[in-house]
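Participant: Based on what follows, work out the 3D shape:
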Amino acid sequence: MNTRVREVKGRELKDENQEMSGSSMLIQALARENVDTIFGYPGGAILPTYDEIYRTGIRHILSRHEQGAIHAAEGYARVSGKPGVCVVTSGPGATNVVTGIADAMIDSLPLVVVTGQVATSVIGTDAFQEADILGITMPITKHNFQARTVEDLPRIIREAFHIATTGRPGPVVIDLPKDVSIASGMFHYDDEPNLPGYQPTYTPNKLQIRKLAEAVTKAKRPVILSGAGILHAGASPELLEFVEQQQIPVASTLLGLGGFPGTHELALGMAGMHGTYAANMALHEADLLINIGARFDDRVTGNLEHFAPQATVAHIDVDPAEIGKIIETHIPVVGDAKEALRLLNEVNPQPGESVRWRMKVDEWQQEFPLWYKEGSEYIKPQKLTELVYEKTNGEAIITTDVGQHQMWAAQYYKFDHPNAWVTSGGLGTMGFGFPAAIGAQFAEPDRQVVAILGDAGFQMTMQELSILQELNLPVKVLLVNNASLGMVRQWQQLFYEERYSNSLFPIQPDFVKMAEAYDIKGYKITDENEVAGVLEEAFNYNGPVVIDCRVHEEENVYPMIAPGQGHHQMEGVKP
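Facilitator: Alright, predicted model coming up:
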C-alpha cells in the first residue's frame, strides 16, 4: 500500500487509511496533489478547514479580498501549469470569487476552489451566510461538487483535480458544508478517478493528421493561428519544430503569446482587433489556416463574413465543442496539441510552394510595423513597454489588467518564452492583473514579475499591496496612468462622438503615498527622460515597487479593427 506521507513546512502529514475529519482529509488530499500554496480568506463555515491549515502548516496566502485570492490562484496556475487552489467561506466569501471562476473557465485555467457552506441540515433555509454556490457556478465551471457526506470527500477531491487538469483545463468548485468538514471518516486516496462519461481525447485520428499534412503540401499561402492550447499542452517545442520545418508564418492570439517565440523571423505578432497588420492580412489572404488551440474568439475573427475567406480551415483542439462552433472547419483534429504536432512532425509533409507568400508577409511586416509618435511632453505608453522589455531582457513575467495598457503590452513586449504572459482574455476582468502577479511570483519566486496595470483596474484590487509588504514579494507594479478608463474612453471618442460618460477620473489617490503607506517604495514619473533610470533602479531593487507613470489620456491603441469590420479593414496602420 502506498501511504505517500509528505512534509509540509516541517510538519508530517498523516498516513492514509486513518480516521480523520473532513477538513483533515482535505489538507491530506491537497498534499497528495502536490499543492504547495493555497490562496484564500477565512470565515465561519470554513473555520474547521482553517484550523487544519494552522495545524499542518501548509502555506496559505491571506488575501485582503476574495477577489484577490481567486485571481492570485489564476496567476499561479497560468505560470506554473499546476492547478491554483483557492479556499473561501460560504455566502459572500463564495460569491466574491464568482468572477474569477468565470474568468478561469473562459481562459481554460485549472483551478480547484473550495467554498465553505452552511451545515447540510439547514441548506435551503436561507441560513446565515448561505448561498447556492452550486447553482451560481454551474454555468461557469467545468464541474462542481457538494460533499454531502465525509465518506464522499476523498473521491470528490480526487475527481476535482483530475477534471480541472485534464482535457481542456478549467475551474472546479468543491462546496464543503461545515458539518461534513467536522465529521470523521476513513481517509483513502489511492483510487484512480472512475469517470466513464469524461474521457478526453488526447491522441488525434491519424487519418486527419494525414489530411492536414496533405493540405500543408498543397498550400501556397499557409498561416498558423497559435492559441493558448499550445501553452496548456506544453507544445511550444513541437510548434517551433513544425514551423521551421514547413516555414509557415505564425500569428498568435492574445492568450497564445509566448507559445511561439515573438522575436522569431516567422512570428507575425498578435492577430485580431489590435493585432499587427501582417498577422491580420495573413489571415485574410491565407489559403490554409491552421488553428492550434484557439477558440476563434470574436476579438480575433472580426466580422465573420470577412474572416479567412479564401482559406481551408484546419482546427486542432482538445475540446471537440470548439471545433466548428464559430468557423466552418474543413479539417477537424480533436486531440492534444502536443501530440498532434508530434504526429505532424513525424509525417514531415513536403512544404508547399510558398516562397512568394513569405516574401509578401515580409513586405507587410516591413511596410506596416507597429508605430507611435514620439516627442510628446507625456510618457508614451508604447515606449514605456519597450523600455520594460529592454530593462528585463525580455525575461520577465508580465501580468496585466484589461484595456489599453493590456494591448500595448501585448503589442510591444516580445514574448519568447511560454507561460510568461498572464492576462484576462475572454472575460476581460479589471482588477485581475495585480493579484495575478502575486500568484505568478509564488509560482516562479526567482523570476522578475512586472504587473503592467491601468490606474482604474489597480484601484479594484490594490488592497493586496498588504501581501507585497508582509512577504516582501519583489513584484514591480507599473501604472499606465491616463486618469481614465482608457479603452472605454477610446471607444467613446471613436464611436460615441466624444461623450465621455463616466470614463474620466478627475480625482485620483496619490499612488506613491499609497505605496508608502504600505511601506513599499513608490515613484511618480511625468517625464519620458526619467523612465529608463527609474526602471533601472526599480528592477535592481530587491523588493516591491509601485511606479506611477503619467501618460496622455487621449493616447489611443492602434491599429484597430472597428466593430463590424474585417481584417483587411484595419484603421490606424500608419501615422
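Participant: Going by C-alpha atoms from here, please, whenever you check contacts or count neighbours.
Facilitator: Will do.
Participant: Who are the contact partners of the closest residue to residue 543 other than its chain neighbours?
Facilitator: Using Cα to Cα, 6 or more residues apart in numbering and skipping the chain neighbours, the partner closest in space to residue 543 is residue 474 (4.0 Å). Residue 474 makes contact with 448, 449, 468, 542, 543, 544, 545, according to Cα atoms under 8 Å, 6 or more residues apart in numbering.
Participant: here's the other one to compare against:
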Amino acid sequence: MQLTGAEIVVECLKEQGVDTVFGYPGGAILNVYDELYKHSNEIRHILTSHEQGASHAADGYARATGKVGVCFATSGPGATNLVTGIATAYMDSIPLVAITCNVGVSLLGKDSFQEIDIAGITMPITKHNYIVKDINQLADTIRKSFIIAKKGRPGPVLIDIPKDVTAAKTEYTPQPAVQVMPSSDIDERDLETALAMIRRSERPFICVGGGAILSDAAEEFYRFAKKVDAPVTDTLMGHGAFPETDELYTGMVGMHGTKASDYGVDECDLLIVAGARFSDRVTGNVNEFAKNAEILQFDIDAAEMNKNVLITEGVIGDLKVILEKLNSRLEQQDHTQWKERINSYKEKYPLVYPAEGLSGPWVVEEIYRQTEGDAIVVTEVGQHQMWAAQFYQFTEPRTFLTSGGLGTMGYGLGASIGAKMGRPDKTVVNIAGDGCLRMNMNEIATAARNNIPIIEVVINNHVLGMVRQWQDLFYEQRYSQTVLNDAVDFVKLAEAMGAVGYRAQTREEFQKAFAEALTLGRPVLIDCQIDKDEKVWPMVAPGAAIRDAFDEADMKKKAD
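Facilitator: From the prediction side, this is the model:
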C-alpha cells in the first residue's frame, strides 16, 4: 500500500509496540504530528513544556520499563534542545529513539530557516544516527534504529527526516518487530579463568553496576553473589540490581560510598566487577584502586576492558548469559571470616545524620518508610541524589532512575513523568534540589496538564548544595555564585502550574504532607526546608584513594 513518510513513521512505531511518545511539535515535523493525531487512540503523545523534558521523559520511560523510549522534536532549536537528554541516555546506555524532522532536502546545507545539522551535532552522543533523504529507506531505517538502540550495549539513536520526505509517498509493507536476543557466545577459556580466580580467592568482593539492570540479570546476579559468598557493593547506576536489605550488601562504593565498601575494595584479594565501567567517581585515584586485588570484569562492551582501570582478566558478553554459565559451574564458596571483617566495618562506620530536625537523609528514609520501599525513585543531581542513593533501600531493578554518567541537573522531573507513564502502577517520587528544580520546573505544568500523579520532593537548602560543599571543603569557603536565597516560592509556583504544593519545615510537617500526597492522585510538590550547610558523608577528596574516605567525625578529630 502507498503511504506518506509521516504515515510510515507512525506505522513503524506501532510495529515496534510503541505506546507513548514525548515531544513538542513545530513546522518541520507537522506532517508527522498530523498523522499522529489520527492514531491518538493507539499512541499516546505527552506534550512536554520543553524538548529537553521530552528527551528526559523518554529516557525515564525506558529505564522504568526496559523498553525503547521515543521522543519527537522539530528542526533547528527543537532538535538541539534534545541534545542534553540524548547525551544523558548515551552516558548511561539507555535505549532511546529520537525522531527529528528537518527542512526539505533541497534546502539542506543552505542555512535555511530553523535548519541545523542535528545528525552531525549528535554523532558523538548516539550509538548511530541517520538523515533519511529517500523515502524508500525510511521504514527500514526506523526498524534498524530500534534494533540498534536495544542490541548489545543499549543507547540512543537519532533519525532526522526532511519535511518533504514526510510528505512523499512510497510502497509500505508491514513487518513484525525483530526480537533482540542476547548473544550466548561467551569465550569458554575466559569463563574457566574466571572460575579459577573465584575458587582460589579468600577475600572476594563484588561490585555490581547498571549493566546488571540493562541485561535483566538481577536474579542471576543474586544467585552468583550467594554462591561466591562475598560482600556486595554497587555503583550509583547499580542500585536495585541486588537487594540492599540483604546481609551481604555493604552500601554504595566510591566518592560518597560507605567506608565498609571502600575499605572492602581496598582490602579484597579479588574484585569482581559486574556490568560497571570504573567511573572516576567509583575509583578515586586509579593507581590506588583495589591495589591488593586481582580484578575480574564482566562487561558486554570490550571497549570498557582496561579503559579506566587495568584489570587482571575479563569476560566479554551479555551479563545475564555470563552469570547463567558461571552459576551452573561454580560450587558453593564459604568466606565467613572475610564477611565478618566487612560486617565489622558496617557496624563501626554506619551512615549517620543529625538526630533532630528536617534533613535530607531523614526525608529520604521517611519516603522509604511511607512507600514501604515499593516506589520508583527518580533524582536530579547533587546532594539529594547522593542521599537518595545512600538512604533508600532499593530491592528491585528499574526503581532508581538518575543521571549517573553525565550528571544532568534538570533530568529528574521529566524522567519521573516518563517513568509514571511507563509504570502507572508504581508510586513515582522525584527527589530534587532547589537548584535543579529551577532548570526544569516548567515540566510541573506537563504533569498537571496530563494529570500525571508524580510526587516532587524538593530538598531546599537555598544553595547549590554539592558545589557549596566543595567550596566549603576545598575552596576556603568562598561561596562564589552558589547562594540561591531569593524570593522564589516553590509552593506558589506548583499551585500556579496546576499542581498541589506543600511546605515542610519540620519532620511532622513532611510526614503529613507526604502521606497526603500518596492519596491525592495528582502531581504534588513538597518544599522541604533544610540547613544550607548539611553535607553528604562520607566523602573522598578529588584525586585521593577511596581508602581515604572521611566524614564529619574524621574532620573533627583532625581539627583537634
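Participant: What would you report as the TM-score here?
Facilitator: Put the two chains on top of each other and the TM-score (TM-score structural alignment, normalised by the length of structure 2) is 0.96; 552 aligned residues with a Cα RMSD of 1.6 Å.
Participant: any idea what the residue nearest to residue 543 of structure 1 aligns with in structure 2?
Facilitator: Correspondence of residue 474 of structure 1 to structure 2, assessed by TM-score structural alignment: residue 453.
Participant: against structure 1, where does the one helix or strand residue 420 of structure 2 maps to fall?
Facilitator: Taking DSSP states H and E as the criterion, residue 420 of structure 2 maps to helix 412-422. Here helix 412-422 of structure 2 aligns to structure 1 at residues 433-443, judged by TM-score structural alignment.
Participant: what's the mean distance for the matching stretch versus structure 2?
Facilitator: After superposition onto structure 2, stretch 433-443 of structure 1 sits on average 0.4 Å from its aligned residues (mean Cα distance after the TM-score superposition for structure 1).
Participant: And the contacts of that stretch?
Facilitator: For stretch 433-443 of structure 1, contacts defined as Cα under 8 Å, 6+ apart pick out 37, 68-69, 71-80, 397-402, 422-424, 447-453, 457-458, 461-462, 464, 468, 473, 475, 477.
Participant: buried stuff in that stretch?
Facilitator: By 16 or more other Cα atoms under 10 Å, the buried positions in stretch 433-443 of structure 1 come out as 433, 434, 435, 436, 437, 438, 439, 440, 441, 442, 443.
Participant: Distance-wise, check residue 282 of structure 1 relative to residue 268 of structure 1.
Facilitator: From residue 282 of structure 1 across to residue 268 of structure 1, the span is 9 Å (Cα to Cα, to the nearest Å).
Participant: An error on my part: the question was meant for residue 503 of structure 1.
Facilitator: Remark: distance between residue 503 of structure 1 and residue 268 of structure 1 (Cα to Cα) = 33 Å.
Participant: same check, this time on residue 556 of structure 1
Facilitator: In terms of Cα to Cα, residue 556 of structure 1 sits 22 Å off from residue 268 of structure 1.
Participant: and the two? which has more neighbours close in?
Facilitator: residue 268 (27 against 20; other Cα atoms under 10 Å).
Participant: Can you tell me the centre-most residue of structure 2?
Facilitator: A centroid search over structure 2 (Cα atoms, centre = their mean) returns residue 402, at 3.5 Å, as the residue closest to the centre.
Participant: So for the counterpart of that residue in structure 1, what's the nearest residue that isn't a sequence neighbour?
Facilitator: In structure 1, the residue matched to residue 402 of structure 2 (TM-score structural alignment) is residue 423. Spatial nearest neighbour of residue 423 of structure 1, chain neighbours left out: residue 400 (5.2 Å); criterion: Cα to Cα, 6+ apart.
Participant: Much appreciated, bye for now.
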